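*Asks:* quick one: sequence plus predicted model below, questions after.
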Amino acid sequence: MLAIGAAAQERTLDPVVVSASRVEQRVFDTPAAVNRVDLDWRNSNVLGISVAEPLAGVPGMAVRDRQNFSQDVQLSIRGFGSRATFGVRGSRILVDGIPASMPDGQGQASTINLASAQHVEVLRGPWAQMYGNAGGGVLLVESRRAPDTPTASLRLAAGSLDFTQMMASGGMRINPALGLQAAAEGFSTDGVRAHSAARRRYLDLRADWQTDAATSVRVGINGFSQPQAQDPMGLTQAEFERDPGMTNPLAFQFDTGKTVDQYQLGVQAERRITARDRLSLTAYAGNRTLTQFLGFSGVAPTSSGGVVDLDRNYFGTGIGWQRQPDSGDRIPLRWSAGAEIEAMRDKRRGFVNNNGSEGALRRDEDNDATSYGAYGQLGAYVRPDVQLLAGARYSDVRFKVDDHFITAASPNDSGSVSYSQFSPVLGVLWSASESLNVFANAGRGFETPTFTEIAYRPGGTGVNFGLQPARSRHFETGAKMQRDALALEAALFYSMTDDDIVPLSNQGGRATFGNVDGVRRYGLELGARTGWRSIDWSLAYTLLYASFTQGFVNADGRQVNAGNQLPATARHTFQLEATWRPSQDTSVGAVLHAESRIYANDINSEAAPGYFTLGLNAGRTFRVGRTQTRLFVRVDNLFDRSYSGSVIVNEANRRYYEPAAGRTFVAGVVIGL
C-alpha cells in the first residue's frame, strides 16, 4: 500500500522501497504484486492489536478476526491458507528476516508486536516461492530502527467488551555507532461472547550497532506471553441465527482455551563488500511453550487426549548475497543468492481433559522438522525499458516422529518422511512509460503438510506419513501506474494445485487431512490510492474464484462435487478507506469493508452470508514544545451488523460459525516526545 504525502491538491507520491523480492527497489519498479503497509500507532487511529486491521486493505488478502484469541486470525492470500483451523497456513511470515513460520509451514501472526513494527510488506504470487514452503505469499514485517534523537511514546486505551490496552516504545542513541529501541504492548478483553476473555503481553528489545562504515549488526530479544485465551468454540447455523452471542456449553465443561509463552533471540549482520555488493547473515533461536484445552475429554484408549502440552525449541541461520546494477554496465544485472537452515524440536504430550483439568497421559512423542533451502535470482535489463527475471529455489523439508507412548491400543507411531522441490520462477517487466509498468510471472510452488496435518491418519490411529505436499503452478500479469498523487495497481492471477492438502474431517478437535488434485484459484486484484485536497482515499478489491475441479469423497463418506467453492474463500472482497485531514493535527476517517458469502465446508451445504461493516475514527494532536498528546476515538461496526467473522472449516459437528463483534467503541490517548 503506497504512502501519500502531506495534504495538498498538488501532492506527489513519495518513493516507497521494499525488499520482498530479496533486492531493495521501489514498489513501482518491483516486477511482482507487492504492497507495503506503513504502521504508526503513535500518529494514527489504528487499534494495533492484530494484523487483521492494517492488512485488510491489501488486494488479494483475506484477513478475518475470529474474535477468538485462542485460535489467532484467519489469513489467506489468493485463497491459499483459507483451510487453516488455527494459526496461519499457506503463507510465510518473517519479522526482521527471522521466520515466524516454522519449517513445517505453520505460522503465528499473534506473535507480531505491532508496537515495534514499522511496516509490513506483502508479496503475492510466483516470486513468493523464493522463500520456500508457501503457497500464496509472504509477509515481511520490519521493526523500527533506533532514532537519531531520543523518543518515547505511551498509549492508553479502553473501550467496549472491557477492552484495555497499553502500548509503549522508546529509543535513543548511546553514541553515533550504537542505538537502542524498546517496545512493549499489552491488552485484555472479556471478549465478544462468554468464555472468550483474553490477555496478551509483548516485549521487544533491539540494539543497532554500526561497527564501521560498511558493517552493521542488529540484535533483538523479544517475548510474547498469552496467559489467558479462552475458546468459546463455534456455533451451529441454528445457534448462530438464534443467538450469535451464545457460547458452546462444551467450552464451559472442558474449560477450552490456550496459554502460550514464547521467547526469542535473533542477530542480523550486514556487510557492504563493495558499493554494489552486500552480504547478510541471520541467526536466531527461541522457545515456545503451549498448553491447550480442547472441547472433548479424549479418554478413549486410541485418543491423543483433550489437552495438548507442547514445548518447542526452534533455531535457524541464513546467509545471502545481493548485487545491485551499475550505470556503467553494458547489461545491468541485479541478482541475489543465499542458503537457509531452519529447525524445530517439539516435545508434544497429550492428556485426558478431565472437565477442565489435566488427566491421564494419552500422547508422548518428539516431533522434529528441519528445512534446508537454497535460492538464487537474477534480473537483467535487455533493453532500457525491458527487464527479464529468473529465479529458483531448492527446498528439502524433513519430518521425524519418535513415539514414547506405546500400548496395546496405541502402537509405535515412530517414523520419518522428507519432501523436496525445485521451484523455478520466470518473469518480465516492461516500463511502458515513466508512469506505467507492466509485468508477468510464472512459477512453481511447494507447500508441505504441517505436523498438525500429519498428526492423525484418516480412519485409524497413528501419524499420516502418506500425506503428500501440495505442488502448484502459478501465473500472473499486472500493471502499476504512478502519477502525481495517484497510484493504481491491477493483477490477474491463476494457479492450479495438485495434491492440495484439505481437511477431511474435524471430530472433537481431531482433524484429519488428505490430498486432492486439481484445486484451481484465479481472479483479479485492484488497488488505488489518491489524495484530493485534504482527503486521502484508498481502495482494494479482490475477485477470487477458488474451486475443486475434481470431485472426491471425504473421510466422512460425503461427496464433494467438482465445481464446489473452497470453504472460507469469498468471491468478492472490497474495502474503501477515506481519511480527512483538515489540519496537520486532526484526522477523521471512515472504513467500509464488505465480503460476499463464504462456504463452511467442502460440500458447500452451509455458508456464512455476505456482509458489510462501516467504521469511523477521529483523532486530534496537541503540541507543547517537544511533547505531543493525541486523543482518539473510534467506533467499529457502526450499524451493529450481526455476521460471522470467520468459519471453522469442515467442523464435524457443524459448529462452523464464529460470530464477529457488534458495535464497539474505543477511546485513547497517546503521549509522546
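*Replies:* Structure received.
*Asks:* can we go C-alpha only for contacts and neighbour counts from here?
*Replies:* Will do.
*Asks:* tell me the SS of the residue located most distally from the centre of the chain?
*Replies:* Relative to the C-alpha centroid of the chain, counting by C-alpha atoms, centre = their mean, A408 is the outermost residue, at 41.5 Å. Using DSSP: H, G, I helix; E, B strand; the rest coil, the structure places A408 in coil.
*Asks:* before we move on, what about P232?
*Replies:* Strictly by three-state DSSP, P232 counts as coil.
*Asks:* cool, and S225?
*Replies:* Under three-state DSSP, S225 comes out as strand.
*Asks:* try E453
*Replies:* Using three-state DSSP, the structure places E453 in helix.
*Asks:* so who does it touch?
*Replies:* 464, 511-513 (C-alpha atoms under 8 Å, 6 or more residues apart in numbering).
*Asks:* next, the buried residues of the biggest strand by length in the chain.
*Replies:* Counting by DSSP state E, the longest strand found in the chain is strand 358-383. Buried residues in strand 358-383, defined by neighbour count with 16 or more other C-alpha atoms under 10 Å: 358-359, 361-381.
*Asks:* check which helices and strands it sits against.
*Replies:* In this structure, strand 358-383 makes packing contacts with strand 333-353, strand 386-403, judged by 3 or more C-alpha pairs under 8 Å, 6 or more residues apart in numbering; DSSP states H and E.
*Asks:* centre of the chain to the last one, how far?
*Replies:* Yep, that's strand 386-403 we're talking about. Strand 386-403 sits 19 Å away from the centroid of its parent chain (C-alpha atoms, centre = their mean, to the nearest Å).
*Asks:* can you pull the buried residues of whichever helix or strand comes after that strand?
*Replies:* Using DSSP states H and E, the helix or strand that follows strand 386-403 in sequence is strand 415-433. Neighbour counts using 16+ other C-alpha under 10 Å place 418-431 of strand 415-433 among the buried residues.
*Asks:* presented hereafter is structure B, for comparison with structure A:
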Amino acid sequence: AAGGVLNILTQGAPDTPIEVTPRFVFGSNGLRRFQGKATGKVGRHEYLINFNSFWFDGYRDHAFARSNGINAVGRHTLNDKVQITTVFNYFRAPYQFNPSSLDKTTSDTTPTSARSFVQRQGASKKVTQGQGGITLSYRDDRQSADVTVFGMGRTLFNPIPGRIIDLKRKGGGVRGVWSRMVRMGQSTFRITGGTDIEFQSDDRQEFSNGGIPNSEVGKLNNERVFSVLTVGAQELNQHEQVLGIGPFFEVEWSPRPDMILTAGGRYDRYRFKVDDKFLSDGTDDSGSRTMNQFSPMVGVTYKPRPYVALYGVFSTSFQTPTTNELSNQPAQEGGFNPNLNPERLRGFE
C-alpha cells in the first residue's frame, strides 16, 4: 500500500553447519518454558528447527495449561534465481483450562478465583494441530514469482458451559503471485498479480455438558479433566465445507523519482456448505451460502526529501465469518446462521 507494508520473514541460517541455542524461562504462577533451536547451512541447504515445551499453573484458579510445539523451515537454492522453501509446524496442547470471566465485584475482591459453575463444567480444551507447505520462488533483476502449496489438520475437544464441542478440521490451498518491473522512458511500472485458492473441511459434533463430579471440583490440574467429564446427549452433527478463491492485482506507477501512484484490487468469493447429519431432531438444516466482494484500493506517495514521505491511501476490505461463528446459531439449531454477514470495511490513511 502507499503507506508501506508489514514484511515478516523467518530468521535466516548462519554460515555454519550447525548452531544450537537452548533457552529456559521460569516465572511466577508455575511458568516454565523450555526452548531449543538448531539452525545451520550446508552447501545450498539451510535449515531451522525450533521446539518448545510449556507449563503454566495460571494466576487464577482453573487456569492450568500445558503445550508442546515444533517448527521447522528448510531452504534449498537450486541456482541463483530459484529457491525451494519447506515449512512444517506441529502443536499439541493436552490441556488448557479456561477460568472464564468474573463480574466486577468479584474481580475486585478475589481476582484469582473462577466461578464454581465454570469449574463444574470442566471448561477447558485440548488441541492438536499440524500444518506444512512448500514454496517455489523465482527472482531475477526484473521479475519475481512464488507458488505455494499448503495443508493443515486440527482436532479440538472443547468443553464450554452448557456444551462440548468436538471438531476435526482439514484444510489447504494454493497461492501464486507474479510481479514484474517495466521501464518506459523516465517512468517505472511494477505490475503484480496472483490468486489464492483455499478449502476447509470440518466435522463438527456438539454434546450437552454433564460436567465433572462435585468431588473433583478444584482438584483437577491436568488432562484428567477430560476423563471424568460427563459427555451428554448429542445436539449437533454436521459436515462443513468452505471453498474460497481470491484473484488480485496491483499496479505501481512512478511518473518521476519522487512520486509513486498505486492502484489495485482483489475479488473474493467464498462458498460455505453444510450437511446436517443430526436428523433425529426432525429437521434437516443442510444448506449453503455464498459471499463475495471486489475490494479496490488507490494510493499516492510523495517524497519531497529522501527522509520525508507523504502518502494517502483509500482501501476497502472484506472478511467472512468463520465456520465457528456461522455454526453458532441463536436457537442452537444446526446449519449456518443466515443472518450473519461478512465484514466490509472502507478506510482512509
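*Replies:* Sure, I can see it. Keep in mind it's a predicted model, so treat the numbers as computed, not measured.
*Asks:* may I see the helices and strands packed on strand 358-383 of the first structure organised as a markdown table, with mean neighbour count added?
*Replies:* Shown next, in a markdown table, are these (neighbours: other C-alpha atoms under 10 Å):
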| stretch | mean neighbour count |
| --- | --- |
| strand 333-353 | 21 |
| strand 386-403 | 20 |
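*Asks:* how about those strands in JSON lines, adding distance to A229 of the first structure?
*Replies:* Putting these into JSON lines (distance: least, C-alpha to C-alpha, whole Å) gives the following:
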{"stretch": "strand 333-353", "distance to A229 of the first structure": "17"}
{"stretch": "strand 386-403", "distance to A229 of the first structure": "29"}
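*Asks:* circling back to that earlier point, closest one of the buried residues of strand 415-433 of the first structure to S583 of the first structure?
*Replies:* S431 (37.1 Å; C-alpha to C-alpha).
*Asks:* which residue packs closest to the counterpart of the closest one in the second structure, ignoring adjacent ones?
*Replies:* Here S431 of the first structure is matched to K303 in the second structure, going by TM-score structural alignment. Leaving aside its sequence neighbours, K303 of the second structure sits nearest to A309 (C-alpha to C-alpha, 6 or more residues apart in numbering; 4.4 Å).
*Asks:* surely that neighbour meets Y302?
*Replies:* Yes - assessed by C-alpha atoms under 8 Å, A309 of the second structure is found in contact with Y302 at 5.7 Å.
*Asks:* so stretch 106-124 of the second structure corresponds to what in the first structure?
*Replies:* If you align by TM-score structural alignment, stretch 106-124 of the second structure falls on residues 239-257 of the first structure.
*Asks:* report the buried residues of the matching stretch.
*Replies:* Buried residues in stretch 239-257 of the first structure (16+ other C-alpha under 10 Å): 239-240, 244-248, 251-252, 254-257.
*Asks:* leaving out chain neighbours, which residue sits closest to F612 of the first structure?
*Replies:* In space, F612 of the first structure is closest to A594, 4.0 Å off (C-alpha to C-alpha, 6+ apart).
*Asks:* what about that neighbour, distance to V647 of the first structure?
*Replies:* According to C-alpha to C-alpha, to the nearest Å, A594 of the first structure and V647 of the first structure sit 16 Å apart.
*Asks:* tell me which of these two has more neighbours.
*Replies:* Shown here are A594 of the first structure and V647; by other C-alpha atoms under 10 Å, V647 has more neighbours (28 against 16).
*Asks:* and the gap between that one and F240 of the first structure?
*Replies:* Using C-alpha to C-alpha, we find V647 of the first structure at a distance of 12 Å from F240 of the first structure.
*Asks:* what's the mean distance for the longest strand of the first structure versus the second structure?
*Replies:* For strand 358-383 of the first structure, the mean deviation from the second structure after alignment is 1.0 Å (mean C-alpha distance after the TM-score superposition for the first structure).
*Asks:* same question, stretch 202-210 of the first structure
*Replies:* Using mean C-alpha distance after the TM-score superposition for the first structure, the mean distance for stretch 202-210 of the first structure is 1.0 Å.
*Asks:* can you state the residues of the second structure onto which that stretch aligns?
*Replies:* Mapping stretch 202-210 of the first structure onto the second structure (TM-score structural alignment) gives residues 69-77.
*Asks:* buried sites along that stretch?
*Replies:* Neighbour-count burial for stretch 69-77 of the second structure flags 69-76 (criterion: 16+ other C-alpha under 10 Å).
*Asks:* one more: stretch 274-281 of the first structure?
*Replies:* Residues of stretch 274-281 of the first structure classed as buried under the neighbour-count rule (16+ other C-alpha under 10 Å) are 278-281.
*Asks:* could you do stretch 33-47 of the second structure as well?
*Replies:* Quick answer for stretch 33-47 of the second structure (16+ other C-alpha under 10 Å): 33, 35, 37-41, 45-47.
*Asks:* got those as CSV, with secondary structure and distance to R271 of the second structure columns?
*Replies:* Shown next, in CSV, are the buried residues of stretch 33-47 of the second structure (DSSP: H, G, I helix; E, B strand; the rest coil; distance: C-alpha to C-alpha, whole Å):
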residue, secondary structure, distance to R271 of the second structure
R33, strand, 41
Q35, strand, 41
K37, strand, 41
A38, strand, 42
T39, strand, 41
G40, strand, 43
K41, strand, 43
H45, strand, 40
E46, strand, 39
Y47, strand, 38
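*Asks:* nearest residue to the counterpart of R349 of the first structure in the second structure in space, please, no chain neighbours.
*Replies:* In the second structure, the residue matched to R349 of the first structure (TM-score structural alignment) is Q205. Sequence neighbours aside, N237 is the residue nearest to Q205 of the second structure in space, at 4.4 Å (criterion: C-alpha to C-alpha, 6+ apart).
*Asks:* where's the equivalent of the one you found over in the first structure relative to V308 of the first structure, distance?
*Replies:* Under the alignment (TM-score structural alignment), N237 of the second structure maps onto D364 of the first structure. As judged by C-alpha to C-alpha, D364 of the first structure and V308 of the first structure stand 10 Å apart.
*Asks:* okay, and the common contacts of those two?
*Replies:* Common neighbours of D364 of the first structure and V308 are listed as 348-350 (criterion: C-alpha under 8 Å, 6+ apart).
*Asks:* in a markdown table: those, plus distance to Y263 of the first structure.
*Replies:* A markdown table is the format used below for these (distance: C-alpha to C-alpha, whole Å):
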| residue | distance to Y263 of the first structure |
| --- | --- |
| R348 | 18 |
| R349 | 21 |
| G350 | 23 |
